[in-house]
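Student: pasting the structure only:
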């Protein structure tokens, strides 16, 4: 029973003698007992006036009226009839010699008739009152039941409204937070995108196990995954034309396990352990890979999660395409537009050429590894400024035939000096360090008084070297 529910009332709940109501003959028993007591009194104390002759009002009314008032028509009629018959009987005993015609004369029947009529009339009034009362009780019970039902509905609607409000608020927060998290996919380094996608699926889809596979030739190779409990046996490679992956790649649409239940090979698909598979597409609708959710809480396995997974897949596909476009463009450019330094890819190609030339013609050649110490401790707003200044120093202090290149690490350069022995490279190196120190940079965030620190390593070509990579390794190892 809810808090608003009220107990249902019946006529029996308000009756002062509910026990008597449960006895079918209680009204007759009460009439008989009451009249018997009055007759006994009549015989014991008023034996000379049997039938209470001369008493006004007659004592039998003490039984007829209460019985009619309490129990209604039947009790009133019964008690009135019994009282009338008993009165006639007592009168006959009091005057045994009178004839039946005298006994049944109208003048003698007046009081018995009044007993019966009074009992019936008062009983009818009581019946009407009982019906009226029962009607009110029924109306009250109906209103109480309606009130309780409305209270339950109100409580249910209040809870539903609260849940809906919470759902809407959490949905807005989820979409906003997912959008903020998706900014992490703006990285132009493809390797940084995959862990970010996995993190988004874990945080916002509650994925307990998920993975990202990248299409390489005709194979899907694992790029990143999440399974902290280690229960899912994930393969390093997936076959493009098998299972749920084939469904997603072929249709170019997100595929979920519950949507494949009518499929004839549903058992085989379920055995793969993939719950949702999202194809990663580029702007030309070409498949770049797939995003798999392998384990998900049951309550989260719904159309909303499938739609959100599709959105994340679209973001991931766009991020991969942007990163690859940037990488392709970067590879085609041999120099940085800002610093003027050549790219590392061009460095490897040019070093190979100069190494073969020095080897063939027995020429001198040196390589300097130039590194800015603790580059990450420099404020990010000043990092590019430092690199630009260093590049300007290289341009001013190096010969036209000398070349400087960026390493993969933004804080490191390689300077290639064709026709220059190791001693000449050390002199050039010292001049560049002195020039940079003259700027008196104090760029480190951990110590405002700390000057910019430069570390270098120098090596020279030797005929014993077999590959140009040996020069790179030696130069890096010489850094101090």
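Tutor: Yep, it's here. Keep in mind that what you see is a predicted model, and the values were worked out from it rather than measured.

Student: contacts and neighbour counts: CA atoms only from here.
Tutor: Noted.

Student: next, the buried residues of whichever helix or strand residue 327 is part of.
Tutor: Assigned by DSSP states H and E, residue 327 falls within helix 303-332. Within helix 303-332, the residues scored as buried using 16 or more other C-alpha atoms under 10 Å are 305-306, 308-310, 312-323.

Student: looking at this, residue 359 is in a helix?
Tutor: Yes - assigned with DSSP: H, G, I helix; E, B strand; the rest coil, residue 359 falls within a helix.

Student: that one: neighbour count?
Tutor: A count of neighbours around residue 359, defined by other C-alpha atoms under 10 Å, yields 18.

Student: distance check, it against residue 459.
Tutor: Distance, residue 359 to residue 459, by C-alpha to C-alpha, to the nearest Å: 15 Å.

Student: one more structure, for comparison:
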């Protein structure tokens, strides 16, 4: 038989098996106490008004059965026992039936206590059944809760596995793209043209190191000067020059080792300027031409693989820059261009200055004819540009005087310059049509309709910008 715990006086902590969402008092649900109280208050009022206050003694079945059965079935044995006791008290308090003449005392008390005993017995029987049902429900709820927790854990694990799978696929795809991009960047690194080399360097750094922000610096007599930055915001405040007395510059030039912010000593040297920094050096001579610095990168990309490749990239970029610099130095002294009939642009600058000065002294005028063979929107393959240059050279050799000179421009693809000594602009304009016909006759197949722009310029107009560019 279930019984209440006399030590339970708090409503905050329910007993084992009790519903956590309900309010409790002395191990009993507060809602059951309220229902029992309201029922008996209403029953007593109805009895006093309509049944003479005899507590429904003659009514069959007795109305108190309703509250006893209802509370037992709804709440369990404890609340059912309370309802049975309350019904017995309300029925018998100051309402004991008179003992009949000649009735045995035992028979009398058996008759008086039979109904309360039935109430208690029925309350306990129904309450125990209800209690077992509640316990089984609680067990099922606990199992369901555990299953839900397990399902949440499995779902979270599955989602994490999906994210890991997606990240792995992305990393594999990125590595595959990195191989292709590295190959293309390596091809661009073979260029000596500054624009193509700069693009190739950017592609190489992004393909191998995957930085969010990086910068390239050139070594000057006063220190490092920022040449190019990638990923920086327009309003981002960063130093554009680093003097020779800067700690970072002294370390790069003195030791030449790679600086890594993960090392405590290197972090003090970097002074918040970046995560990685390394000298751009020539592998053969050890000459330092600049510095590569990474300011920001993803956490997963800042690993041992990146640190090892950073030094390789610095050496690669340094060698490419030195090769480009040496090529430019050789170009300054070169006489002939890529075509045997055409001379280099460096010679053109010298000849323009010479003829301009000589013309002023001797009183004759020279002119320059500029030939553009490529429209601004056209981008030719190297073999096409070579074929066009050969066609222009042959046309020049066949159409021009022995005193005329032809030059190939390295600063502008598809541009050729004709130097016409002792020839005024009006005379040069007269032979433009002849030159255009000679060039078109010799253009390779598929290029005969190519756009050509030919104009004549006085040599004095060309001499002034040339002199300013040399002085700058």
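Tutor: Good, I have the coordinates. Values in this document were obtained by computation on a predicted structure and should not be read as measured data.

Student: where does the TM-score land?
Tutor: Their TM-score after superposition, calculated using TM-score structural alignment, normalised by the length of structure 2, is reported as 0.58; 412 aligned residues with a C-alpha RMSD of 6.2 Å.

Student: structure 2: strands as residue ranges?
Tutor: 24-25, 28-29, 211-220, 223-230, 241-243, 259-260, 276-281, 288-297, 367-372, 405-408, 415-420, 453-458 (DSSP state E).

Student: could you say which of these is packed most deeply?
Tutor: Highest mean neighbour count among the strands of structure 2 (mean count of other C-alpha atoms under 10 Å): strand 276-281, with a mean of 27.

Student: which helices and strands does that strand pack with?
Tutor: Counting contacts by 3 or more C-alpha pairs under 8 Å, 6 or more residues apart in numbering; DSSP states H and E, strand 276-281 of structure 2 is packed against helix 247-254, strand 259-260, strand 288-297, helix 304-332.

Student: tell me the gap between that strand and the middle of its chain.
Tutor: In terms of C-alpha atoms, centre = their mean, to the nearest Å, the centre of strand 276-281 of structure 2 is set 27 Å apart from its chain centre.

Student: would you convert the strands of structure 2 into TSV that also reports distance to residue 89 of structure 2?
Tutor: Formatted as TSV, the strands of structure 2 follow (distance: least, C-alpha to C-alpha, whole Å):
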stretch	distance to residue 89 of structure 2
strand 24-25	21
strand 28-29	19
strand 211-220	84
strand 223-230	91
strand 241-243	98
strand 259-260	88
strand 276-281	89
strand 288-297	82
strand 367-372	119
strand 405-408	122
strand 415-420	119
strand 453-458	120
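
Student: how about these, which one is nearest residue 134 of structure 2?
Tutor: Residue 134 of structure 2 lies closest to strand 28-29 among those, at 13.7 Å (C-alpha to C-alpha).

Student: for the closest one, packing partners?
Tutor: With 3+ C-alpha pairs under 8 Å, 6+ apart as the test, strand 28-29 of structure 2 has helix 77-92 packed against it.

Student: helices and strands around the helix it packs on, which ones?
Tutor: With contacts taken as 3+ C-alpha pairs under 8 Å, 6+ apart, helix 77-92 of structure 2 sits against strand 28-29, helix 30-50, helix 64-75, helix 105-189.

Student: for that helix, buried residues please.
Tutor: Under 16+ other C-alpha under 10 Å, the buried positions of helix 77-92 of structure 2 are 77-88, 90-92.

Student: mean per-residue distance, stretch 171-186 of structure 2 to structure 1?
Tutor: Superposing on structure 1 and averaging over aligned pairs (mean C-alpha distance after the TM-score superposition for structure 1), stretch 171-186 of structure 2 comes out at 6.7 Å.

Student: cool, stretch 41-48 of structure 2 as well?
Tutor: So stretch 41-48 of structure 2 averages 6.9 Å relative to structure 1 (mean C-alpha distance after the TM-score superposition for structure 1).

Student: distance from the chain centre to that stretch, please.
Tutor: That offset, for stretch 41-48 of structure 2, works out to 75 Å (C-alpha atoms, centre = their mean).

Student: cool, and stretch 270-290 of structure 2?
Tutor: 28 Å.

Student: identify all contacting residues around it.
Tutor: By C-alpha atoms under 8 Å, 6 or more residues apart in numbering, the residues outside stretch 270-290 of structure 2 that reach it are 216-219, 224, 247-248, 252-253, 256-262, 291-296, 310-311, 314-319, 321-322.

Student: repeat that for 6 Å
Tutor: Stretch 270-290 of structure 2 has contacts (C-alpha atoms under 6 Å, 6 or more residues apart in numbering) with 217-219, 248, 252, 256, 258-261, 291-295, 314-315, 318-319.

Student: one more: stretch 200-220 of structure 2?
Tutor: Against stretch 200-220 of structure 2 from outside (C-alpha under 6 Å, 6+ apart): 178, 181-182, 185, 188-189, 224-231, 289-297, 306.

Student: any idea how many residues pack against residue 192 of structure 2?
Tutor: For residue 192 of structure 2, the neighbour count with other C-alpha under 10 Å is 19.

Student: next: the one 5 residues further on.
Tutor: A count of neighbours around residue 197 of structure 2, defined by other C-alpha under 10 Å, yields 22.

Student: again with residue 197 of structure 1
Tutor: Residues lying near residue 197 of structure 1 (other C-alpha under 10 Å) number 25.

Student: farthest from the middle of structure 2: give me that residue.
Tutor: Here structure 2 reaches farthest from its C-alpha mean at residue 102, the gap being 100.2 Å by C-alpha atoms, centre = their mean.

Student: so how far is residue 276 of structure 2 from that residue?
Tutor: Residue 102 of structure 2 is 114 Å from residue 276 of structure 2, by C-alpha to C-alpha.

Student: just residue 197 of structure 2 next, same as before
Tutor: Applying C-alpha to C-alpha to residue 197 of structure 2 and residue 276 of structure 2 gives a distance of 22 Å.

Student: residue 129 of structure 2 maps to what in structure 1?
Tutor: Counting by TM-score structural alignment, residue 129 of structure 2 corresponds to residue 125 in structure 1.

Student: which one is its match nearest to, not counting chain neighbours?
Tutor: residue 72 (7.5 Å; C-alpha to C-alpha, 6 or more residues apart in numbering).
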